[in-house]
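Asks: quick one, fold the following:
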Amino acid sequence: MKLRKFLKKRLWNNNSSLVQLLGLCPVLAMTTNAVNAIGLGITTTFVLTITNSIISILKCFIPKDIRIPIYMIIVSSTVTCIEMLLHAYQYNLYQSLGVFIPLIVTNCIIVGRADYIAYKNSFFIAFLDGISIGLGSTFAMFIIGSIREILGNGTFLFGLNKIFNILDHSFFFTFIDKNSTIILAILPPGGFLVLGFVIAFKNYLDLNKKKINCLKCFHSCKLKQ
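Replies: This is a model prediction of the structure:
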């Protein structure tokens, strides 16, 4: 039960992109299609998990006064290694993500989790925190990217072969005719609009669930009386 609450808090209740609104630059820039969103999300998840784990293991050796510069060294080293691996084994995805791979170093989510969680908790908690926060951000980016791609290009999962090399470049779904698409959706203002609608829908679901729980509590109290 505690693990479920731990994951729910990070994946949904305190989602880094939809609630805390952290790291919105890559979220808005790389969500013009679902594949780029998945690629950046998975890359960020790997960086978060690895850096959290390393910092948690080495926390006893990291001086408190200079911990932030040490975090940056660990994060930048991890990002560089992952960037080199993508360049070697997933070159098409590497090209699509472009400059946003090295910019993961400046993502405030990673340094924030390193200082708030990894530096103060055990390896297991830091590891789970990195995975759950990363997957929460990936989920948010995937939803935004899917909506923008369908509305703006009429396709879904276009370019999936960048992630799975065994797939053909023609493997994607078409939902809307090219002449009926809304070009605004894949432009920067469209990113802000879609993000706003997704956040509003999440808030609606949360409020609706809260009302249902309150009604259940009210009826249970009434029955006890």
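Asks: from here on, contacts and neighbour counts on C-alpha atoms
Replies: Will do.
Asks: the helices in the protein, which residues?
Replies: Taking DSSP state H to define them, one finds helices in the chain at 2-8, 24-29, 34-58, 67-89, 91-97, 108-113, 123-153, 188-224.
Asks: for the third one, packing partners?
Replies: To tie it back to what came earlier, the one meant is helix 34-58. Packing partners of helix 34-58 (3 or more Cα pairs under 8 Å, 6 or more residues apart in numbering; DSSP states H and E): helix 67-89, helix 91-97, helix 108-113, helix 123-153.
Asks: on that earlier part again, would you turn the helices of the chain into TSV with distance to Ser170 and mean neighbour count?
Replies: Compiled in TSV, these are given as follows (distance: least, Cα to Cα, whole Å; neighbours: other Cα atoms under 10 Å):
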stretch	distance to Ser170	mean neighbour count
helix 2-8	36	12
helix 24-29	24	19
helix 34-58	14	24
helix 67-89	21	16
helix 91-97	15	18
helix 108-113	35	19
helix 123-153	15	24
helix 188-224	26	13
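Asks: need those in CSV with distance to His169, can you?
Replies: Shown next, in CSV, are the helices of the chain (distance: least, Cα to Cα, whole Å):
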stretch, distance to His169
helix 2-8, 35
helix 24-29, 23
helix 34-58, 12
helix 67-89, 17
helix 91-97, 11
helix 108-113, 33
helix 123-153, 16
helix 188-224, 25
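Asks: can you say which of the ones you listed is nearest to Phe175?
Replies: Checking the helices of the chain against Phe175 by Cα to Cα gives helix 123-153 as the closest, at 6.7 Å.
Asks: report the contact partners of the residue nearest the centre of the chain.
Replies: Taking Cα atoms, centre = their mean, the centroid of the chain lies closest to Ser137, which sits 1.7 Å from it. By Cα atoms under 8 Å, 6 or more residues apart in numbering, the contact set of Ser137 is Leu11, Asn15, Ser16, Ser17, Gly41.
Asks: and of the helices of the chain, who's closest to Asn179?
Replies: Between Asn179 and those, the tightest spacing by Cα to Cα is seen for helix 123-153, at 9.3 Å.
Asks: now the closest one and helix 34-58, what's the angle there?
Replies: For helix 123-153 against helix 34-58, the angle by axes from the mean of the first three to the mean of the last three Cα atoms, to 10 degrees is 170 degrees.
Asks: could you also give me the structure for this second sequence? I'd like to compare it with the first:
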Amino acid sequence: MMATPYKTIIKDGLWENNGVIAMLLGMCPTMAVTTSATNGLGLGLATALVMAASSLLVALFRKTITQEVRIPVFILIIASMTTLVDLCMNAWMHEMYKVLGLFIPLIVSNCLPLARLEAFAAKEPVSRSFVDGLFMGIGFTLSLVVIGAIRELIGNGTIFADAALLLGPAFHFMELRLLPADTGVLLAILPPGGFLVTGLVLVAKRMIDLAAGKEIRMAGAHSV
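Replies: Here you go, the predicted model:
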């Protein structure tokens, strides 16, 4: 079987099969942490690291992992990589670690990493599997950042607020106030706002695909 081209892998990860706006996976963390673009960026990057590392390991050992135990082994690999990322964030990005809290360990229960290991890394070469995990994670990160930025802008009038506090002083330039402090709509940063903004982003993606003449593919999996 011919290996999937890198261009297709990257395009799928960023747009065509984007975990949030195409496959509708990982919706619980999407709704919970996207009250700001900074939080979305933090969890998204953590997830991208877990996915890239897990895909690499599964591809390396795919010939020795039997069909009967593949799912437990995949979950064990994801859990190990998540624990490593969790410890690193606690050590070097402690402020963000405190904000994201339980949602870092819950990367293990996110459907997206396991789905990509089963659908791609278990079948493709090592380099392509690593790229798939990385760009699926980057696509997930971009979705969280976009949804978080929209909610934060409407709710607080800012974008990437507290980026310097959470990511370090070098990221102070990212903190922007675009609207007056008293013009925010509280609904945007409450749970209903998460559903509304995510729905609008999904609609925007569908409209762009239709304008490009693409056939709309309905998501075939439910989210976790």
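Asks: could you tell me the TM-score of the two chains?
Replies: The TM-score (TM-score structural alignment, normalised by the length of the second structure) is 0.89; 211 aligned residues with a Cα RMSD of 1.8 Å.
Asks: just to revisit the earlier point, dump the helices and strands packed on helix 34-58 of the first structure into TSV; add distance to Phe197 of the first structure as well.
Replies: What follows is those, written out as TSV (distance: least, Cα to Cα, whole Å):
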stretch	distance to Phe197 of the first structure
helix 67-89	31
helix 91-97	25
helix 108-113	22
helix 123-153	9
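Asks: between these, which gets nearest to Val35 of the first structure?
Replies: helix 123-153 (7.9 Å).
Asks: tell me, the closest one lands on which residues of the second structure?
Replies: Using TM-score structural alignment, helix 123-153 of the first structure corresponds to residues 126-156 of the second structure.
Asks: picking that back up, quick one: which of the helices of the first structure is nearest Lys162 of the first structure?
Replies: Between the helices of the first structure, helix 91-97 lies closest to Lys162 of the first structure; by Cα to Cα that is 5.1 Å.
Asks: against which helices or strands is the closest one packed?
Replies: helix 34-58, helix 67-89.
Asks: at 7 Å instead, please
Replies: For helix 91-97 of the first structure, the elements it packs on are helix 34-58, judged by 3 or more Cα pairs under 7 Å, 6 or more residues apart in numbering; DSSP states H and E.
Asks: which one is Leu7 of the first structure nearest to, not counting chain neighbours?
Replies: Distances taken as Cα to Cα, 6 or more residues apart in numbering put Ser132 closest to Leu7 of the first structure, at 6.1 Å, once the chain neighbours are dropped.
Asks: correction: the previous question concerned Leu167 of the first structure.
Replies: Leaving out its chain neighbours, the residue that sits closest to Leu167 of the first structure by Cα to Cα, 6+ apart is Asn161, at 5.0 Å.
Asks: against Val47 of the first structure, how distant is the one you found?
Replies: For Asn161 of the first structure, the distance to Val47 of the first structure (Cα to Cα, to the nearest Å) stands at 23 Å.
Asks: now Cys60 of the first structure
Replies: Distance, Cys60 of the first structure to Val47 of the first structure, using Cα to Cα: 21 Å.
Asks: which residue in the second structure lines up with Ile109 of the first structure?
Replies: By TM-score structural alignment, Ile109 of the first structure lines up with Leu112.
Asks: that match reaches Leu25, doesn't it?
Replies: Yes. With contacts counted by Cα atoms under 7 Å, Leu112 of the second structure reaches Leu25, the gap being 5.7 Å.
Asks: which neighbours do those two have in common?
Replies: Here Leu112 of the second structure and Leu25 have Gly19 as joint contacts, going by Cα atoms under 7 Å, 6 or more residues apart in numbering.
Asks: hmm, back to that, and the residue nearest to Leu7 of the first structure, how far from Phe218 of the first structure?
Replies: Computed with Cα to Cα, the distance linking Ser132 of the first structure and Phe218 of the first structure is 33 Å.
Asks: could you do Gly152 of the first structure as well?
Replies: To Phe218 of the first structure, Gly152 of the first structure is 46 Å away according to Cα to Cα.
Asks: ok, now Ile176 of the first structure?
Replies: According to Cα to Cα, Ile176 of the first structure and Phe218 of the first structure sit 46 Å apart.
Asks: what does Ala88 of the first structure give?
Replies: If you measure Ala88 of the first structure against Phe218 of the first structure using Cα to Cα, the figure is 59 Å.
Asks: equivalent analysis for Asn161 of the first structure, please.
Replies: According to Cα to Cα, Asn161 of the first structure and Phe218 of the first structure sit 52 Å apart.
Asks: ok, Phe127 of the first structure next?
Replies: In terms of Cα to Cα, Phe127 of the first structure sits 39 Å off from Phe218 of the first structure.
Asks: same check on Ser77 of the first structure?
Replies: Distance from Ser77 of the first structure to Phe218 of the first structure, counting by Cα to Cα: 54 Å.
Asks: then Lys162 of the first structure?
Replies: In terms of Cα to Cα, Lys162 of the first structure sits 52 Å off from Phe218 of the first structure.
Asks: what range in the first structure does stretch 9-22 of the second structure sit on?
Replies: So stretch 9-22 of the second structure sits over residues 6-19 in the first structure, by TM-score structural alignment.
Asks: please apply the same query to stretch 61-81 of the second structure.
Replies: Taken onto the first structure by TM-score structural alignment, stretch 61-81 of the second structure occupies residues 58-78 there.
Asks: and the matching stretch, end to end?
Replies: When the termini of stretch 58-78 of the first structure are compared using Cα to Cα, they are 15 Å apart.
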